[in-house]
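Visitor: Can you look at this prediction? I've put the sequence above it.
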Amino acid sequence: MRYIEITSRSNPHIREAVTVKGKRPHKYDAFLIEGPHLLQMAFQARIVIQKIFFTEEYLSTKEGTQLLRQISRTGAELFRINRHILSRLSDTETPQGIVAMASCRPLSLDELRLRDPALLIVIDGVQDPGNLGTIIRTSDAAGVDALILLPGTCDVFMPKVLRATAGSIFNVPLVYSETGELMRWLQEKSIKALVTDVKASQNLYEADLTQPLAFVFGHEATGVTEKLKRQADVLVKIPLFGEAESLNVAISAAICMYEAVRQRTAKKNQALVQSDRTSRKD
């Protein structure tokens, strides 16, 4: 395993990484991954890892040596740095000894592979990194087909979002889309756009979530844009039984996703039982 030692903060590779950390020219051309867990998940998901910066302390661990050897076979450049340089690249108070520069090409809408029935999550202006990361992590757990990001949403590859996803960011297909383009595509695919609204007359648990659906979640304060809300096929509300006036957007997303999963699982099980009964009669 070959690597280059860097001792200067003004090294071109370090300056490039610092620039990527601060502001990327394009959202997915390059981003930083910090920590062995996220890096391992990115590697397993075949994310393109361009450069890895690590300390001698991390290299001296068994897990560190193993991970670096695995990733080095992909052609990534390896650089050993000291803790002072690492602090320039790290976004945490206690750096874990390794930071990588990676890139990820989002898919287009037409490249998505949809299950039957489709289940999509659309993000319309969510601003808090923790909320966005939690929605992505829940989307992964619920088996969502893809996450579609509309203009005005916070950077999905910023460090705080990546950490909040716990690595799920690398498991869920991502699409950047304009609102008009998305709504036309949903109509072509016969996928219903569903928006939660506290003023909606229909209850979430009364809605049919077994059909192809795209849940839309919006800005923490203002919600989904009025234009998109008017174009939605279904408006539902999550019932509130206490004194709370609303729910956090990430919580709302989790409730909606898992209600869809529950309904779809129940329908599938019911179909299996009916099929079994029919076969027994035959």
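Guide: Received it, and whenever you're ready, just let me know what you need. Note that the structure is predicted; figures quoted are calculated from it, not measured.

Visitor: only C-alpha atoms for contact and neighbour calcs from this point on.
Guide: Will do.

Visitor: which residues touch residue 223?
Guide: residue 217 (Cα atoms under 8 Å, 6 or more residues apart in numbering).

Visitor: Distance-wise, check it relative to residue 258.
Guide: In this view, residue 223 and residue 258 are 20 Å apart by Cα to Cα, to the nearest Å.

Visitor: just residue 106 next, same as before
Guide: For residue 106, the distance to residue 258 - Cα to Cα - is 25 Å.

Visitor: What of residue 58?
Guide: For residue 58, the distance to residue 258 - Cα to Cα - is 39 Å.

Visitor: Comparison target below:
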Amino acid sequence: MKRIDSIQNGSIKTWKKLHTKKERDKVGKFLVEGFHLVEEALKAEVVETVLIIEDITFPSGWKMDNADVVIVTKDIMQVLSETETPQGIIAVCQKGDVADIDLQGGTYLLLDAVQDPGNIGTMIRTADAAGVRAVIIGNGSVDVYNSKAIRSTQGSLFHVPVIKGDLKEWITKLQVNGVKVYGTSLHEAKPYQEVAVEGPAALIVGNEGSGVQEEVLVMTDENLYIPIHGRAESLNVAVACGILLYYVRG
């Protein structure tokens, strides 16, 4: 078991850079913090190094065989943490980006230029709960390895395949494989309860302000909307995603 006491240590400086998307993309690594997320990362076998402060002990049952363990000071933990009250444990993880998936039935979620990390994390978590086979992240969306996005997934990032790609290409692939694709829009769309969904389905939800791009909507099999019965102008995109995702999964 290794120990690091200096904030100026080269490894600490290297790991701190993982707070930026540029560095995460460059080296293919990211940080997770807190006992629950570190445990889920360990189960997914993506952990490279676990950093822990001296007065913290690992829960029994954790499999640490493939991870290096480094004891660090509270000052170092504070530097590496992006939460207000660090739990004293952080893991350095290898990104497990998925390039493709076998499109055999099931339900899929496609995200078009979603900007808020909390929203994207919540939708990945919802997709996991709904038994979605994969989440497809389109161009212009926030990085799923953003610390707030990871926390919002509550570990679901390690449970469901998350694929980054061109949504138009994926819509075509899904349709060729017999998956009906449903967009979300306030124009030229039907109330979702009026649409009978049968068989494999994919749902597309879009940017918080502008929704799904028109060039994407014209490729769908059908577009849906959620009726507003009160005085609210709209629903949060993650809330709307939850309602519609459970509906299209049948």
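Guide: Cool, the structure landed. Bear in mind the structure is a predicted one, so any value in this text is a computation, not a measurement.

Visitor: Fetch the TM-score of the aligned pair.
Guide: The TM-score (TM-score structural alignment, normalised by the length of structure 2) is 0.93; 249 aligned residues with a Cα RMSD of 1.7 Å.

Visitor: Straight-line length of stretch 207-226 of structure 1, end to end?
Guide: Stretch 207-226 of structure 1: ends 21 Å apart by Cα to Cα.

Visitor: Where in structure 2 does it align, residue-wise?
Guide: Mapping stretch 207-226 of structure 1 onto structure 2 (TM-score structural alignment) gives residues 195-214.

Visitor: Over to stretch 152-170 of structure 1?
Guide: Taking TM-score structural alignment, stretch 152-170 of structure 1 hits residues 140-158 over in structure 2.

Visitor: now the matching stretch, how far from the centre of its chain.
Guide: 4 Å (Cα atoms, centre = their mean, to the nearest Å).

Visitor: can you pull the buried residues of the lengthiest helix in structure 1?
Guide: Counting by DSSP state H, the longest helix found in structure 1 is helix 249-281. By neighbour count with 16 or more other Cα atoms under 10 Å, helix 249-281 of structure 1 contains the buried residues 249-250, 252-254, 256-261, 263-264.

Visitor: and for stretch 94-106 of structure 1, what are the contacting residues?
Guide: Contacts of stretch 94-106 of structure 1 (Cα under 8 Å, 6+ apart): 17, 28-36, 39, 47-55, 57-58, 83, 86-87, 89-90, 173-176.

Visitor: which part of structure 2 lines up with that stretch?
Guide: Counting by TM-score structural alignment, stretch 94-106 of structure 1 corresponds to 85-97 in structure 2.

Visitor: Show me how far that stretch is from its chain's centre.
Guide: Taking mean C-alpha positions (Cα atoms, centre = their mean), stretch 85-97 of structure 2 and its chain are 15 Å apart.

Visitor: Likewise for stretch 173-192 of structure 2?
Guide: Counting by Cα atoms, centre = their mean, stretch 173-192 of structure 2 comes out at 22 Å from the chain centroid.

Visitor: same question, stretch 93-112 of structure 2
Guide: So, by Cα atoms, centre = their mean, the centroid of stretch 93-112 of structure 2 is 11 Å from its chain's centroid.

Visitor: And stretch 155-167 of structure 2, by the same measure?
Guide: With Cα atoms, centre = their mean, you get 6 Å for stretch 155-167 of structure 2.

Visitor: And it, what's buried?
Guide: So, applying 16+ other Cα under 10 Å, buried residues of stretch 155-167 of structure 2: 155-164, 167.

Visitor: sorry, back to before: can you list contacts of the match of stretch 152-170 of structure 1?
Guide: Counting by Cα under 8 Å, 6+ apart, 19, 21, 24, 30-32, 36-37, 40-41, 44, 82, 111-125, 128 sit against stretch 140-158 of structure 2.

Visitor: Name the SS class of the spatially closest residue to residue 163 of structure 2 that is not a sequence neighbour, please.
Guide: Using Cα to Cα, 6 or more residues apart in numbering and skipping the chain neighbours, the partner closest in space to residue 163 of structure 2 is residue 136 (4.8 Å). Under DSSP: H, G, I helix; E, B strand; the rest coil, residue 136 of structure 2 falls in the strand class.

Visitor: can you give me the helices in structure 2?
Guide: Under DSSP H, structure 2 gives helices at 10-16, 21-27, 35-43, 74-80, 117-129, 147-153, 167-176, 214-217, 237-248.

Visitor: for the longest one, packing partners?
Guide: Applying 3 or more Cα pairs under 8 Å, 6 or more residues apart in numbering; DSSP states H and E, we find helix 117-129 of structure 2 packed against helix 147-153, helix 237-248.

Visitor: cool, and the third one?
Guide: Helices and strands in packing contact with helix 35-43 of structure 2 are listed as strand 89-94; criterion 3+ Cα pairs under 8 Å, 6+ apart.

Visitor: between the strand it packs on and helix 35-43, how big is the angle?
Guide: Computed by axes from the mean of the first three to the mean of the last three Cα atoms, to 10 degrees, the angle separating strand 89-94 of structure 2 from helix 35-43 equals 30 degrees.

Visitor: Now do the same contact list for the residue lying closest to residue 3 of structure 1 once chain neighbours are set aside.
Guide: Nearest non-adjacent residue to residue 3 of structure 1, counting by Cα to Cα, 6+ apart: residue 78, 4.8 Å away. Contacts for residue 78 of structure 1 (Cα under 8 Å, 6+ apart) come out as 2-4, 51-54, 72.

Visitor: how does it look with 6 Å?
Guide: Applying Cα atoms under 6 Å, 6 or more residues apart in numbering, we find residue 78 of structure 1 in contact with 3, 51-52.

Visitor: Cross these against strands and list the overlap.
Guide: 51-52 (DSSP state E).

Visitor: Neighbour-wise, give me the winner out of the contacts of residue 78 of structure 1.
Guide: Among these, the one with the most neighbours (other Cα atoms under 10 Å) is residue 52, at 24 neighbours.

Visitor: how about that one, what's its partner in structure 2?
Guide: Checking with TM-score structural alignment, residue 52 of structure 1 has residue 50 as its match.

Visitor: Can you tell me how far the nearest residue to residue 222 of structure 2 once chain neighbours are set aside is from residue 211 of structure 2?
Guide: Sequence neighbours aside, residue 182 is the residue nearest to residue 222 of structure 2 in space, at 5.1 Å (criterion: Cα to Cα, 6+ apart). Distance, residue 182 of structure 2 to residue 211 of structure 2, using Cα to Cα: 14 Å.

Visitor: again, but for residue 155 of structure 2
Guide: 27 Å.

Visitor: again with residue 239 of structure 2
Guide: 14 Å.
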